[in-house]
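Asks: Provided below for reference: sequence and predicted model.
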Amino acid sequence: MIAAASDAIWDNRAACGRMYSVTCTGATNLGVPQPCKGGSVVVKIVDYCPPPGCQATIDLSQEAFSQIADPNAGKINIQYTQV
């Protein structure tokens, strides 16, 4: 499971290779009101997600996203911790 990091945690490339446990905490839009599936997923940071395209802290791969949320949600609120 992989992800990209935004400026918030990128730390001048230091985040590359770090592992984070990510949990869905809720919806960010009206498309899917209850997107969370429960549980969490551990992802490895393998890329940088630059602004303005990246408007998230962690951009999850489709595979990682679908483990914790409905893929149709597109965007979710998360809680994350480095592991």
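Replies: Yes, it's here.
Asks: going forward, measure contacts between C-alpha atoms and count neighbours the same way
Replies: Fine.
Asks: From I45, how far out is the closest residue to T28 other than its chain neighbours?
Replies: In this structure, T28 finds its nearest non-sequential neighbour in I76, 5.3 Å apart by Cα to Cα, 6 or more residues apart in numbering. Shown here: I76 relative to I45, a distance of 18 Å by Cα to Cα, to the nearest Å.
Asks: Comparison target below:
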Amino acid sequence: MAKAAAILLVAALLGLVSASLADQGTATYYTVYTPSACYGFQDEGTMIAAASDGLWDGGRACGRMYSVSCAGGTNATPNPCKSGSVTVKIVDRCPSPGCRATLDLSEQAFNAIGNLDAGKILINYNQV
């Protein structure tokens, strides 16, 4: 019994450490996926995202994978978050000044972690 409690405690602490190591930002969503800055008209599925200038890295962000979870709302929309996380692939650039978020997720990826009515949410994200 004590061993099981110790294992649960270690697992909980690792979860806290991993959450504290996550980068924080915002996410919006888009619905037109092609052409993309990375892959042109090639279909890369629906769990995709466009990187803001801060993540774009001169195009080296193409193909990078990020685990993203909702951390809260940015407006008065009730229940902006869904539990869990989603892994997305960077396939596009969300350039300034039009980009309103750290990651511009596909509609499907955004819907997996957030309420579409919110339009913009606070996120935690890690490169995987």
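Replies: Right, received. Where do you want to start? All values derive from a computational prediction rather than experimental measurement.
Asks: And the TM-score between these chains?
Replies: With the length set by TM-score structural alignment, normalised by the length of the first structure, the two chains reach a TM-score of 0.95; 82 aligned residues with a Cα RMSD of 0.7 Å.
Asks: follow-up on the earlier one: aligned partner of the residue nearest to T28 of the first structure in the second structure?
Replies: Under the alignment (TM-score structural alignment), I76 of the first structure pairs with I121 of the second structure.
Asks: Hmm, G73 and its match touching each other?
Replies: Yes: when contacts are counted by Cα atoms under 8 Å, I121 of the second structure is listed as touching G73 (4.7 Å).
Asks: Quick check: neighbours shared by these two?
Replies: P80, C81 (Cα atoms under 8 Å, 6 or more residues apart in numbering).
Asks: who's more crowded, the two?
Replies: I121 (26 against 20; other Cα atoms under 10 Å).
Asks: Now for that one: which residues touch it?
Replies: T26, A27, T28, C70, A71, G72, G73, T74, P80, C81, G114.
Asks: and if you look at T102 of the second structure?
Replies: Residues in contact with T102 of the second structure (Cα under 8 Å, 6+ apart) are G25, T26, A27, A51, S52, G54, L55.
Asks: Could you find the counterpart of it in the first structure?
Replies: So T102 of the second structure corresponds to T57, using TM-score structural alignment.
Asks: Then R93 of the second structure?
Replies: In the first structure, R93 of the second structure lands on Y48 (TM-score structural alignment).
Asks: so that match touches A4, yeah?
Replies: Yes: using Cα under 8 Å, Y48 of the first structure is in contact with A4, at 5.1 Å.
Asks: remind me, longest helix of the first structure?
Replies: Selection of the longest helix in the first structure by residue count, based on DSSP state H, yields helix 62-68.
Asks: Show me what that helix is packed against.
Replies: Using 3 or more Cα pairs under 8 Å, 6 or more residues apart in numbering; DSSP states H and E, the elements in contact with helix 62-68 of the first structure are strand 40-48.
Asks: Which parts of the first structure are helices?
Replies: Counting by DSSP H, the helices of the first structure are 7-10, 62-68.
Asks: Can you tell me which of those helices is most buried?
Replies: Neighbour counts (mean count of other Cα atoms under 10 Å) averaged over each of the helices of the first structure peak at helix 62-68, with a mean of 18.
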